[in-house]
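**Student:** sequence? don't have it. structure:
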């Protein structure tokens, strides 16, 4: 029986509708919209598209957006000064600095400069520590989107065997921590792991976030498993036409898995929707304070 196609696009639309209702209530109560500041340094085309998408969707759900598009020559001191001003701006509830940053700017210094209460990406060490302790304030958007999709499909995740392929600070590590907090039995595999296929075949839940097209094939997938493909890779076919693919061999997953996310249309839309949700959460928390 073919796997169920897990429609992240449809779920994200539902989540945005919920955020819109919450944002309208917040605005009626406080007299202002929740506010999201997005900072982009440089002119990377993919980052520019992503920022425009965030701004458009923020406006659609009633979140005020404050874009700061900085020249590629912007120095670290200037960027840190901007973040300091956004930290002190009462109209800004969430601050997102688009990564990667140009050479010469310390990513760690920039992320640590953001007020943890406005860190809607969930990358500040304070929020990382809270997540590790099982008391999250802001959860990174992509892992949060994955968790919501899993809970929607599977319900209670307690006791399920979960394997996370990848150990990045942005997806792999927080994803493993979220699954552990949900009482899964969690294994992380990576480039130095031995017998990766054997480890993956034990998974009831398989989350793949590496950035290598076709890394996961039939030999990695347990029949009936739920497979979330976080990878987004642009490849060219024999005719020179480019297309987006994930880290998972989608056709193989369809034959074996119980459910699988497509690329595109799976995890990507959830990431932006969770960013908007985090912004509303930050606005409410700041208002309560």
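**Tutor:** Right, received. Where do you want to start? Bear in mind that the values here come from a model prediction, so they are computed numbers and not experimental data.
**Student:** Please make it C-alpha for all contacts and neighbour counts, starting now.
**Tutor:** Fine.
**Student:** roughly how far is stretch 80-93 from the heart of the chain?
**Tutor:** The chain centroid and the centroid of stretch 80-93 are separated by 23 Å under C-alpha atoms, centre = their mean, to the nearest Å.
**Student:** show me where this protein has helices.
**Tutor:** Remark: helices assigned in the chain by DSSP state H are 8-30, 45-60, 76-87, 107-113, 125-132, 141-154, 172-181, 196-200, 250-256, 267-288.
**Student:** Let me know whether residue 42 touches residue 102 as I believe.
**Tutor:** Yes: using C-alpha atoms under 8 Å, residue 42 and residue 102 qualify as a contacting pair, with a distance of 7.2 Å.
**Student:** try it against this one:
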């Protein structure tokens, strides 16, 4: 069993990006600049955005963090987006989700300039991704592709089962892995809450992408020997034996599934660290496209 180490891989990617940024600066080119808007005081969102700011510093990016109160109106947020859209110093920006309930998330995502949409959520970029055209691939699917490629996991001709159909992970992964690309050419089955005979399907899978949001859902009796498992889920479970009072688990019952796996991602330390690394990669790409 080989652990797909997202922590190490993301560190490698950040080092590669830092070298490219140094090269840009030596040539007198613009330094990549990533901006983030956060509305409200959601603890997980603040932690995540702060991690993005630190990652920008690490690789030599410029970064801007715009903090708005939770009672910010939709109109005011749209105005902030309009300013970033025309700011030539900003290469890419994100609006941290979730947003307060009084703000229409889809309307906000639609307002972002697709050329600066480094999260890859704008319909223009989703459409280009579906057509296998050059675009920003959203960070989590992009990170999964990168992990599979760097660990030389063969996908061509394999049966991939994707658990979950979210717009952020499940749907794009099913499209990307079926495409004619280096990490692709797979036969993909996408399963969800209405899928019947799920165990029969997962037992056929060479590769399973688990993004269903149910802790430790995928058990050993649901997978065949020599499977590759990518666990996208992360949930806090109470655990009195831990100093923190909780432990983090994924959508996969790791200890039992790992015994049957050729490759598997841990939680934490698998897909999670890759997300920020690929956001940085998209921002570098946006900067290079601009010049």
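**Tutor:** Received the coordinates, thanks. Note that the structure is a prediction, hence the values are computed from the model and not measured.
**Student:** TM-score for the pair, please.
**Tutor:** TM-score for the superposed chains, counting by TM-score structural alignment, normalised by the length of the first structure: 0.96, backed by 285 aligned residues with a C-alpha RMSD of 1.2 Å.
**Student:** returning to what we had before: if I look at residue 42 and residue 102 of the first structure, which residues touch both of them?
**Tutor:** Here residue 42 of the first structure and residue 102 share the contacting residues residue 72, scored by C-alpha atoms under 8 Å, 6 or more residues apart in numbering.
**Student:** hang on, the earlier thing: of all the helices of the first structure, which one comes closest to residue 230 of the first structure?
**Tutor:** Residue 230 of the first structure lies closest, by C-alpha to C-alpha, to one member of the helices of the first structure: helix 267-288, at 5.9 Å.
**Student:** what's the closest one packed up against?
**Tutor:** Packed against helix 267-288 of the first structure by the contact rule (3 or more C-alpha pairs under 8 Å, 6 or more residues apart in numbering; DSSP states H and E) you find helix 8-30, strand 35-41, strand 94-97, helix 141-154.
**Student:** The same query, at a cut-off of 6 Å, please.
**Tutor:** With contacts defined as 3 or more C-alpha pairs under 6 Å, 6 or more residues apart in numbering; DSSP states H and E, helix 267-288 of the first structure has these neighbours: helix 8-30, helix 141-154.
**Student:** Enumerate every residue touching the residue sitting nearest the centre point of the first structure.
**Tutor:** Centroid-nearest residue in the first structure, with C-alpha atoms, centre = their mean: residue 142, separated by 1.6 Å. Residues counted as contacts of residue 142 of the first structure (C-alpha atoms under 6 Å, 6 or more residues apart in numbering) are residue 271.
**Student:** per the alignment, it corresponds to what in the second structure?
**Tutor:** Taking TM-score structural alignment, residue 142 of the first structure has residue 140 as its aligned residue in the second structure.
**Student:** Neighbours of residue 257 of the first structure, how many?
**Tutor:** By other C-alpha atoms under 10 Å, 25 other residues sit near residue 257 of the first structure.
**Student:** Likewise for residue 264 of the second structure?
**Tutor:** Using other C-alpha under 10 Å, residue 264 of the second structure has 25 other residues around it.
**Student:** Chain neighbours aside, what residue packs nearest to it?
**Tutor:** Spatial nearest neighbour of residue 264 of the second structure, excluding adjacent residues (C-alpha to C-alpha, 6 or more residues apart in numbering): residue 229 at 4.7 Å.
**Student:** could you redo the helices of the first structure as JSON lines and give each row distance to residue 212 of the first structure?
**Tutor:** Below are the helices of the first structure laid out as JSON lines (distance: least, C-alpha to C-alpha, whole Å):
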{"stretch": "helix 8-30", "distance to residue 212 of the first structure": "21"}
{"stretch": "helix 45-60", "distance to residue 212 of the first structure": "18"}
{"stretch": "helix 76-87", "distance to residue 212 of the first structure": "31"}
{"stretch": "helix 107-113", "distance to residue 212 of the first structure": "24"}
{"stretch": "helix 125-132", "distance to residue 212 of the first structure": "26"}
{"stretch": "helix 141-154", "distance to residue 212 of the first structure": "17"}
{"stretch": "helix 172-181", "distance to residue 212 of the first structure": "14"}
{"stretch": "helix 196-200", "distance to residue 212 of the first structure": "15"}
{"stretch": "helix 250-256", "distance to residue 212 of the first structure": "13"}
{"stretch": "helix 267-288", "distance to residue 212 of the first structure": "16"}
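**Student:** So what does the residue nearest to residue 264 of the second structure match up with in the first structure?
**Tutor:** For residue 229 of the second structure, the aligned position in the first structure is residue 227, judged by TM-score structural alignment.
**Student:** Great, nothing more from me.
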